[in-house]
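S.K.: Take this sequence and fold it.
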Amino acid sequence: MTTPLRLPPGIAGTVGRIIGLLALAALLQACSAIKLVYNNAPDLTYWWLDGYVDFNEAQTLRARQDLARLHQWHRSTELPRYADLLQKVEQMAAADVTPEQVCAVLAQIQGKANTLADQAEPAVVALALSLTPDQLKQVERKYEKTDTAYRKDWVRSTPKEQQEKRYKQVLERSEMIYGRLDDAQRDVIRQQVALSSFDGQVSYAERLRRQQDLLQTLRKLQAGKPTPEEARLAMRGYLERAMNSPNPAYRSYQQTLMQEGCRSFAVAHNSTTPAQRETAVRRLQAYERDLRELATQK
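M.R.: Next up, the predicted model:
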């Protein structure tokens, strides 16, 4: 029997990511934009993957077919569940919340991510087995490019610069949910960001570990002639290590970020006015309606 993948408790551990999850509809602004992005998700995902591996013709055909199947499953099975979860969040948004309530919502989101990972596993394994040595070199080059940007933002910058960047991110996402925040509310967000244990160097080290783990796993598959089951177990092992780091210190750091994120979101939300909460509820309701409409489309 296949054991479902389980995401780590801290996978969405920062307050910015929590707010980002709730603000997805607002980030896209118009309802039509949400529908446009979701309906084109297979193509967008394909092009994102292609940027890493540079698909050949056969891989392109297989990847597009797999993504189309995954998208249809997600539309019919998962979107109604996301809408149900949003309905619960709407109810929470009208009143004060506790860090425990925020973390409970995160746990449900993580459960849905687990389900998606399980559903995508056959396609992931098929892609892994089809990659060539040249394509792995392309993955390495892509990693180097994205790592350069990450280092600029989160490693080489000063702690003050990092805090300011994170503050602006959280503020922008918060105002997409609640509307404009006043100075006191902005100070609350700034204080919560300042209290965060986020360490760009620690996160960067884990990022590099995951990248090398994937490359080593793929190279081992190329070097041998694994059976489909052996390949599945190899990729599952990688995904589990990516989701639950083998580094105990990083797991502790990740858990700390999650707890801080839940607390920070609760503090920021509880600083909002009744009118701002009404705005949040209306925007989340609009997103819920969009999800239910998308779920019924073929």
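
S.K.: can we go C-alpha only for contacts and neighbour counts from here?
M.R.: OK.

S.K.: quick one: buried residues of whichever strand or helix holds residue 294?
M.R.: Taking DSSP states H and E as the criterion, residue 294 maps to helix 274-296. Neighbour-count burial for helix 274-296 flags 276-281, 283-285, 287-288, 290-292, 294-295 (criterion: 16 or more other CA atoms under 10 Å).

S.K.: I'd like to know how far residue 57 sits from residue 123.
M.R.: Separation of residue 57 from residue 123 (CA to CA, to the nearest Å): 16 Å.

S.K.: Of those two, which one has the most company?
M.R.: Neighbour tally, residue 57 and residue 123, criterion other CA atoms under 10 Å: the higher count belongs to residue 123, 16 against 9.

S.K.: Another sequence for comparison is provided below:
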Amino acid sequence: MTISRRLILLSTLLLLSACSSQYAYRLADWWLENQIEEYLDLNREQQQQLSEAIDNWHLWHQQEELPQYRSLLDSLQEALNQDSITPTQIGHFENDAQAAWKRLLHKAGPLLAELTLAQDQEQRQYLYKQIESNNDELREKFSDRSEQERRERGRKGMEKQAREMLGKLNDAQKQKIQQWSETFVLGAEIELTERLRWQERFRDILEGERSEDSQQQLMALFENPRDEWTEEKQQLEAQNRVLSRQLLSDLFQLSDDKQKKRLRKEVAKYQDLLEKMAKQKL
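M.R.: Got it, this is the predicted structure:
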């Protein structure tokens, strides 16, 4: 995960809202503060500033964003009821999710950019240490592992995700996942290279002289990390995106009635959860 996503972190609440409990959503303020402070060593005044901002953000998220997530799930449920999920439809859902991320970033990013720029030298060293720890985690994904081992890990991970939504997989579905695992582009090394390039630019901004443009530069880096991608990285992402969308479509088309019923039930559960969270008192 890039540092921009870990610093902003509010995108993770999208996962909480769609995949967790009402209780977890109610505790999101506390969770987010702790996650952000894993990277930013804030003083008391900065902690108070962050706490107040997250309270306001949480209310905005409940009132403005949860209904949009519910609408997205409604569209998904409608597509499932039509008994056909195409790669193009999956692409539309991904674009809607990306738009939600952009809204979260636009709302939360300015304060986090401000807090990041306000870090003194000691605080910045703490931040850099946490960043490097994440880099080490990524290195572990491919160091001392053969290509076959990495593809096998990808296959197992995809099967696990598919079982969570569909239940027991049939032989045809397992075969599709196997084919996918043999063809997707391995990209951990490229991801690390891109991450390090991004981090170099990030450090340049933090270590440089402050100007009226500093916050905008940092926000641009947060909001548009893909602008920094090399052509190799862009091609990798595009190829894997096509393969993944096709796989998801194939898995649904190969589902029996029991699996499709389970999937619709799972989506309905999240629809109900979002409706309840939108009404609960924070």
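
S.K.: what TM-score comes out when they're superposed?
M.R.: For these two chains in superposition, a TM-score of 0.87 is obtained (TM-score structural alignment, normalised by the length of the second structure); 266 aligned residues with a CA RMSD of 2.1 Å.

S.K.: for the stretch 51-200 of the second structure, what spans make up the helices?
M.R.: Secondary structure of the stretch 51-200 of the second structure (DSSP state H, counting those that start in this stretch): helices at 66-81, 87-117, 121-140, 147-166, 171-183, 188-207.

S.K.: Tell me, how many residues neighbour the aligned residue in the second structure for residue 65 of the first structure?
M.R.: Counting by TM-score structural alignment, residue 65 of the first structure corresponds to residue 52 in the second structure. Residue 52 of the second structure: 13 surrounding residues under other CA under 10 Å.

S.K.: With residue 119 of the first structure instead?
M.R.: Neighbours around residue 119 of the first structure, by other CA under 10 Å: 15.

S.K.: how about it, what's its partner in the second structure?
M.R.: In the second structure, residue 119 of the first structure lands on residue 107 (TM-score structural alignment).

S.K.: on that earlier part again, ok, the match of residue 65 of the first structure to residue 29 of the second structure distance?
M.R.: From residue 52 of the second structure to residue 29 of the second structure the distance is 10 Å (CA to CA).

S.K.: and what of residue 112 of the second structure?
M.R.: 15 Å.

S.K.: and what of residue 111 of the second structure?
M.R.: In this view, residue 111 of the second structure and residue 29 of the second structure are 15 Å apart by CA to CA.

S.K.: that older thread, output the helices of the stretch 51-200 of the second structure in CSV, with distance to residue 58 of the second structure appended to each entry.
M.R.: Listed next are the helices of the stretch 51-200 of the second structure as CSV, based on distance: least, CA to CA, whole Å:
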stretch, distance to residue 58 of the second structure
helix 66-81, 11
helix 87-117, 10
helix 121-140, 25
helix 147-166, 28
helix 171-183, 38
helix 188-207, 27
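
S.K.: and of those helices, who's closest to residue 248 of the second structure?
M.R.: For the helices of the stretch 51-200 of the second structure, the distance to residue 248 of the second structure is smallest for helix 87-117, at 7.6 Å, taking CA to CA.

S.K.: post-alignment, that closest one versus the first structure, mean distance?
M.R.: Superposed on the first structure, helix 87-117 of the second structure shows a mean distance to its aligned partners of 1.3 Å (mean CA distance after the TM-score superposition for the first structure).

S.K.: Quick check: which helices or strands does that helix pack against?
M.R.: helix 3-8, helix 44-60, helix 66-81, helix 214-223, helix 231-253 (3 or more CA pairs under 8 Å, 6 or more residues apart in numbering; DSSP states H and E).
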